[in-house]
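**Student:** My questions concern the predicted model and sequence given below.
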Amino acid sequence: MKQALSSAKMRFQVEGMDCASCATKIENAVRRMPGVIDVSVSVAGGTITVGHDGIDRDDIGNRISSLGYRVARAESDRFAGEGSKASPGPSSGDDGAAPWWRTRKGMLAVGSGIALAAAFGLGKAVPATEHWAFLVAMLIGLVPIARRAIVAASAGTPFSIEMLMSIAAVGAVIIGATEEAATVVFLFLIGELLEGVAADRARASIQGLTALVPKTARIEEDGRVRDVPADSLEIGATIQVRPGDRVPADGVVLSGESTVDEAPVTGESTPVRKGADASLFAGTVNGDGLLRVRVTTGAADNTIARVVRLVEEAQESKAPTERFIDRFSRYYTPGVAMVAALVAVAPPLLFGGDWVGWIYKGLAVLLIGCPCALVISTPAAIAASLSAGARRGLLLKGGAVLEQIGRITVACFDKTGTLTAGKPQVTDIVGFAHSEKDVLRMAAALESGSSHPLATAILSKAAAEKTRIPPGSNASAIGGKGVRAIVEGMEVFLGSPKAAAELAAVTDAQQARIAVLNDEGKTVSLLVLDDKIAGAVAMRDEPRPDAEQGLKLLSDAGIRTVMLTGDNRRTAAAIGEQLGIDVEAELLPEDKQRIVGRLQKQGFVVAKVGDGINDAPALAAADVGIAMGGGTDVALETADAAVLHGRVADVAAIIDLSKRTMTNIHQNIAVALGLKAVFLITTVVGITGLWPAILADTGATVLVTLNALRLLKPSGG
């Protein structure tokens, strides 16, 4: 928004904001305040962000408090244009930290319940006091509800749930149903309490991530090691991570080697071996060795903080279904009030019906019409889904993205770093004049000390084969050709076939073998020993271990897969044939964008999966852009979604999560509207009354919330 660029922003943590109706009341009230430009509310995060051009934060806090909520924390002003970062995550506040019976809603529900039980006992003991006892019991619960209803009405929300509740309770007293009025108020408070408990549970799922980062870190300074607060670590600082400790910051290993459990951040169940130059995520667990680590990000920008911030922002972005339900509820609630009025008045006026009986039914219809369950049906499912995805390393930028991903019919993958590991690996060692063991040994001797990707691949292969590498001397690189040195008294050269042919004769049989390797998309280097072709080393950027399985999962789901790569056609075709994926090769970034557009014109819903850097045009053009791996700023900010761990199979997982979420939402809507329809009919025909009506609404709200929370479990849970 243009206005937001020049406005300050304040973020508030609000206790008791547990449903979409709460959010609507708060948003309407704050938006009407002078100086407020924009309001963004996250029910799942329990936060409200206010864009303004000069307003006191206490004024906003007081307005929110007047609606019956409590502001637990207000962050400092920050300017949207400065690109500053939010805190790693909201505090859960007293409501989130305290047991339910110590929260405002809990104490009010308990007090109302005790008063109702006392009224029942007193009424049995002294029947003459029964009406007044139940009236007092009702008022204990109703007065706070009515106060909130009046404030909400004056702040722009006249048809709030509290208003419907207050009208129904007062109406019930007027027609003499005082006992039922007190019971209805108590059940309403129980429903609110259960909403709060469920909302806290959903909130805790993502906020629990912040607890993964330890509070302290061991920093190296001036030759000493001391403990400091983890959030005080600066970029470039050197820290030590002992065996068994959690990593306190994102960083790069300077020295040491250890296995690291990355499951808390990426969902990867198998510990990963880390050594020098390896990247570490904050919140992961060091295994068996001491690591010295250079910090690469501040506390507010580490992997955990970015994940939490992304999910919080995503929860504020509404899906199309959620926006439709919001619009529908604006007309639904006033409509229900009109229907209730007609049920109460029309039969007595037009057909001579009993006034008390039909007013009673009208009040019951008013309670049935409370839109709590309907309004919470979609955001509850989306919030649970976003949180569940984040804990598995599946990050989505909002409900709209979550909803759209499930409609994908074509997935376009980059090759290098997406379908493949992005690092060449030795695939073949071929011995011509010498054994394969000698070829590897001599090649590794030439590449010792080099950090070139091809050299790294050869040295990794030698390490895997436990090859003893002889020392070399007089080593020198020949630009564009290869490398040479003296090893074991022999002159050794490793380089391209063309360069090797200048030093030694290449036979037809050797040429044929080289051609076969090239046709498989492999890069071939020839080893020359004393003017003879000793052997060949073939390398290729190999597919990720799960690439074939991941693509099969997509195919089984009816999704077409295509590789879009700038690599040469021969290499791309070889990888494509191995993985069973269609191939478009030798593409520039604009070519990838053009192909995405062509598929969209053919009626496909297109996902583009890439590294978030050189695929930016295609990621932006696709219906959904999915960035792969690493959790880098580019990966998280360029695309609509990100697969943090970089597993190809996780693309299928994120699509499955979307489909399960939409199924859950449809179930919730069916439950919410279905129960209302059933009780509307039974109320009009006289089978059910006031307290079953509010029980139906409370029950529906609890059912849809519990159903949504099922998404926090793994697939199939």
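**Tutor:** Alright, I've got the coordinates. Numbering: from 1, shown residues only.

**Student:** C-alpha from now on. contacts and neighbour counts both.
**Tutor:** OK.

**Student:** Tell me the secondary structure at Ser87.
**Tutor:** coil (DSSP: H, G, I helix; E, B strand; the rest coil).

**Student:** I'd assumed Ala300 was in contact with it.
**Tutor:** Yes. Between Ser87 and Ala300 a contact is recorded at 6.0 Å, counting by Cα atoms under 8 Å.

**Student:** Give me the more crowded residue out of the two.
**Tutor:** The neighbour count for Ser87 versus Ala300, taken as other Cα atoms under 10 Å, is higher for Ala300 (18 against 15).

**Student:** Checking that one next. Helix, strand or coil?
**Tutor:** helix.

**Student:** and the gap between it and Gly156?
**Tutor:** According to Cα to Cα, to the nearest Å, Ala300 and Gly156 sit 37 Å apart.

**Student:** try it against this one:
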Amino acid sequence: MSDKEQKNTCCNGDNCKESQKPKFNTELNLIQINSATASKASCQDDCCSAETKLQSDESNLSEVTGHKSEFRVHGMDCPACALTIEKRIRQLENIKNVSVNYSTGKMQVEAENSSVLEKLPAEIKKLGYTLEPIEQKGNVRIYTIEGMDCSSCALTLENHLKQHPSVKSVSVNFSTGKMQIEHDNSVEEIIKEVEKAGYKASLVSNRRAKTDMPTTQSSNNLLLLSGFFLLFGFLGSLTDMSPFVVNVLYALSILIGGYKPAKSAYYAIKSRSLDMNVLMTAAVIGAAIIGEWLEGATVVWLFALGNALQIKSIEKTRNSIRSLLDLAPPEAWVKQGQDLIKKPVEEVAIGDIIVVKPGDKIPLDGEVVQGESSVNQAPITGESIPVDKQIGDTVYAGTINEHGSLEIKVTKLVEDTTISKIIHLVEEAQEKKAPTQAFVDKFAQIYTPIVFALALAVMIFPPLLDFGTWGDWFYRGLELLVVACPCALVISTPVAIVSAIGNAAKNGVLIKGGAFLETAGSINAIAFDKTGTLTEGKPKVSQVIPINTTETDLLSIARTLEEYSTHPIALAVVNYAKEKEIPSRNGELFKSIVGKGVQTTIEGMEYFAGNLKLFQELNTPIDEYESQIKALQNEGNTLVIVGTKEQILGIIAVADTIRETTVKALQGLKNVGVDQIVMLTGDNKGTAEKVASQTGVNRYFAELLPEDKVKAIKQLQDEGKRVAMVGDGINDAPALATANLGIAMGGAGTDTAMETADIVLMADNLEKLPYTIKLSRKALTIIKQNIWFSLIIKFVALALIFPGWLTLWIAVLSDTGAALLVILNSMRLLRLK
């Protein structure tokens, strides 16, 4: 069950006390709840008070000078766990502040001294969780690991390194191929220790991971050499060659090809792990014992070949993310006086002016202070059309300056740029297990030891009961050992998820984890906030109705009246007049009438622009126009009436405009099978009905307050719908949290959107939404295909063992071949357009 599902089944927001519900300060554009808090707006008094528990008190933090540390918490399986941990840590002496974020699995602690931080792992362990220090200064390093072909390899490597006295903490992630480790000894020693376990490690320098893994030439040479001896042994067996020489050739093949898995098996046993290397090595040794040298050599070679192909295929999926690291250049041209100096991006400070020439990539996020150009933002937002940039516009690291030189004031350090956050979020997303993956992993943990025990039973009991010879049943037991490897099954889900998340990231869509990828595939209703989501959120003139004057004169007077106002409606009128190239007149004695409009004097006569209430108070004859005014308002227009005290000169209707991509996007959603598209708006029913008819929305809720949007989402869920909510990630946070899936738009412009939602559309439009749903459903289909294929292969192999129809090398081929096919099937997600 996903996080969202747990929340919705256990929570009832109505039970929360009003004072305990999350609060949003929209004026400051600050959400005082994060994504974790949103997913907790729960249930029970504990969850209801999540705001006060998870909100960091920045004012307090600025006043104290304590020891701060960040940890990753393992073992939390619902939001209430985070609150339990917080309560316990707060009870400890010398703790100043603690914040546990369930969504990211991280805990931030501030203490008066460092000694209390050292006690935290033991305290957390008492609660049933484990702590892993992250972002520690000095000794924490990240390595890329080569040679892991399933998640059990990561566990084996972790267990091996944990036994080393110089290693304080270690975390190996199979999906990303990375190891984060805190150690006191040298990098070279750690690399040697990794090699002992049968893998290769390379240190990730600075902020950049190497996109190319260490060379595998030596492994390939061993594979070829092992195959050479196997081939010659087999050909020799067909001739008059001595059986002893043939067996020696087979033995050499086994030793050369089996050295690496045997070494890995040794360390796996030391670490109390039962991985595929252990099972395969046991099978090969057993084959040698009973004289099946050809079988043993074939098993070793097929196993090594399968691993080599698997690793090569998996690296392609990992590189789909690693390639993002190379989007931003490592150096920047920094302006110092009249000189340009080339500096590493790590040395560029906020406020520095950098110069980007035509055709170059922008190295850091910033604001254009000089020049104009078109910038290709596809690496960040997925938009195929370059975006025009001028003075005051924001640009992002990793995007490409198409033409025209730009001077950019740096606004973010290299580690805080949008592309850095994307990479961090994507890698973090890969570490989160989807419900299907968690189930498969549990199944494999049960399946492997059961089949291992069954293999031992098959070797011992049938011959004891005179059901056959020891040799026959020992051989069948070895086959069972090979079939006990659940490699294809275990790898069926994570590779598909990594491929899908990587594809999405390249196309401007951030999916925060496998659970959300799975949820997106099951969505059958999508609710949209109207303003700023379906519409531009920027009012524009929709109609100009001159009454007692010409259109040109009406717009000229209106521009004069509104030119000094900063109200969005006034700006819309002024911009429209500018587009029509209608000049303003000479006005004087400008005056703002609060809540009603403006007035000025033009050529000795007073003119007014404002709402209906203003002219009613001026006693201007307006009765004959009231029906027309109401009709325009019912169509969703805001009206600017222009006139004098004596007469109305005309009416200018201003309305929010539909986004160009909205209609196409909503039709695309219908095409991929989303049967209910809902609009949520605070506007009146007339406006809602008009927008619904223009966009293709088949249901709407109008005149909603923010809390009413939450009720609308719950109503849809009560009707049996799995609901996604699409908003801007700020004012819509409560509804985003309540929905089964929260989708934020315009993530490239707002850090809040990237933190709040489950899925983030980096571009400020909806064109990626149908693609996201399609990708999610394709991923679910492929995951199901992989799981069923893996299980069927296993059960067929098991069924063929007992009649004696399965050979040892066919068992290996079924295992490694199935794993390879599963990986290749998953990689199809990388190519989905």
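**Tutor:** Nice, I can see it. Note that the coordinates shown come from a computational prediction; the quantities given were computed from them, not determined experimentally.

**Student:** Near the residue nearest to Lys415 of the first structure when sequence neighbours are not counted, how many other residues are there?
**Tutor:** Spatially, and ignoring its direct neighbours in sequence, Lys415 of the first structure is nearest to Thr565 (5.6 Å; Cα to Cα, 6 or more residues apart in numbering). Neighbourhood size, Thr565 of the first structure [other Cα under 10 Å]: 23.

**Student:** contacting residues for Thr565 of the first structure?
**Tutor:** Residues near Thr565 of the first structure by Cα atoms under 8 Å, 6 or more residues apart in numbering: Asp414, Lys415, Thr416, Ala572, Val583, Glu584, Ala585, Glu586, Leu587, Lys592.

**Student:** The first one and Gly610 touch, don't they?
**Tutor:** Okay, so that is Asp414 of the first structure. Yes. Counting by Cα under 8 Å, Asp414 of the first structure does reach Gly610; the two are 5.1 Å apart.

**Student:** of the two, who's got more company?
**Tutor:** Gly610 (30 against 23).

**Student:** Aligned counterpart of the more buried one in the second structure, please.
**Tutor:** By TM-score structural alignment, Gly610 of the first structure lines up with Gly727 in the second structure.

**Student:** That match and Ile569 of the second structure: what is the separation?
**Tutor:** From Gly727 of the second structure to Ile569 of the second structure the distance is 23 Å (Cα to Cα).

**Student:** same thing with Ile823 of the second structure?
**Tutor:** For Ile823 of the second structure, the distance to Ile569 of the second structure - Cα to Cα - is 56 Å.

**Student:** higher neighbour count, the two?
**Tutor:** Remark: of Ile823 of the second structure and Ile569, Ile823 carries more neighbours, 26 against 21, as counted by other Cα under 10 Å.

**Student:** show me what contacts that one?
**Tutor:** Going by Cα under 8 Å, 6+ apart, the list of residues near Ile823 of the second structure reads Gln310, Ser313, Ile314, Ile491, Ser492, Val495, Ala496.

**Student:** Filter the residues you listed down to just the ones in helices.
**Tutor:** Among the contacts of Ile823 of the second structure, DSSP state H puts Gln310, Ser313, Ile314, Ile491, Val495, Ala496 in helices.

**Student:** since we're on the equivalent of Ile289 of the second structure over in the first structure, how many residues are nearby?
**Tutor:** Using TM-score structural alignment, the partner of Ile289 of the second structure in the first structure is Ile174. A count of neighbours around Ile174 of the first structure, defined by other Cα under 10 Å, yields 12.

**Student:** Distance check, Ile174 of the first structure against Ile26 of the first structure.
**Tutor:** Taking Cα to Cα, one finds Ile174 of the first structure at 31 Å from Ile26 of the first structure.

**Student:** hey, where'd the helices end up in the stretch 51-200 of the second structure?
**Tutor:** Assigned by DSSP state H, counting those that start in this stretch, the helices in the stretch 51-200 of the second structure fall at 58-63, 79-90, 114-126, 151-162, 187-196.

**Student:** Tell me which of those helices is the most buried.
**Tutor:** Each of the helices of the stretch 51-200 of the second structure was assessed for mean neighbour count using mean count of other Cα atoms under 10 Å. The highest is helix 151-162, with a mean of 22.

**Student:** Test my guess that Gly310 of the second structure contacts Asp149.
**Tutor:** That one is not Gly; residue 310 of the second structure is Gln. Yes. If you go by Cα under 8 Å, Gln310 of the second structure and Asp149 touch, sitting 6.2 Å apart.

**Student:** returning to what we had before: in TSV, list the contacts of Thr565 of the first structure along with distance to Ala152 of the first structure and secondary structure.
**Tutor:** Shown next, in TSV, are those (distance: Cα to Cα, whole Å; DSSP: H, G, I helix; E, B strand; the rest coil):
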residue	distance to Ala152 of the first structure	secondary structure
Asp414	52	coil
Lys415	55	helix
Thr416	56	helix
Ala572	62	helix
Val583	59	strand
Glu584	58	strand
Ala585	60	coil
Glu586	61	coil
Leu587	58	coil
Lys592	52	helix
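
**Student:** Switch those residues over to JSON lines; also include distance to Asn668 of the first structure.
**Tutor:** Output for the contacts of Thr565 of the first structure, formatted as JSON lines (distance: Cα to Cα, whole Å):
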{"residue": "Asp414", "distance to Asn668 of the first structure": "37"}
{"residue": "Lys415", "distance to Asn668 of the first structure": "40"}
{"residue": "Thr416", "distance to Asn668 of the first structure": "42"}
{"residue": "Ala572", "distance to Asn668 of the first structure": "46"}
{"residue": "Val583", "distance to Asn668 of the first structure": "41"}
{"residue": "Glu584", "distance to Asn668 of the first structure": "42"}
{"residue": "Ala585", "distance to Asn668 of the first structure": "45"}
{"residue": "Glu586", "distance to Asn668 of the first structure": "48"}
{"residue": "Leu587", "distance to Asn668 of the first structure": "45"}
{"residue": "Lys592", "distance to Asn668 of the first structure": "40"}
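
**Student:** Show me which of these is closest to His131 of the first structure.
**Tutor:** Distance to His131 of the first structure across the contacts of Thr565 of the first structure (Cα to Cα) is lowest for Asp414, with 73.9 Å.

**Student:** The counterpart of Phe413 of the first structure in the second structure: what's it in contact with?
**Tutor:** Taking TM-score structural alignment for the superposition, Phe413 of the first structure sits opposite Phe528 in the second structure. Phe528 of the second structure sits next to Leu534, Ile677, Val678, Met679, Leu680, Met725, Val726, Gly727 when contact means Cα under 8 Å, 6+ apart.

**Student:** With that, I have no additional questions.
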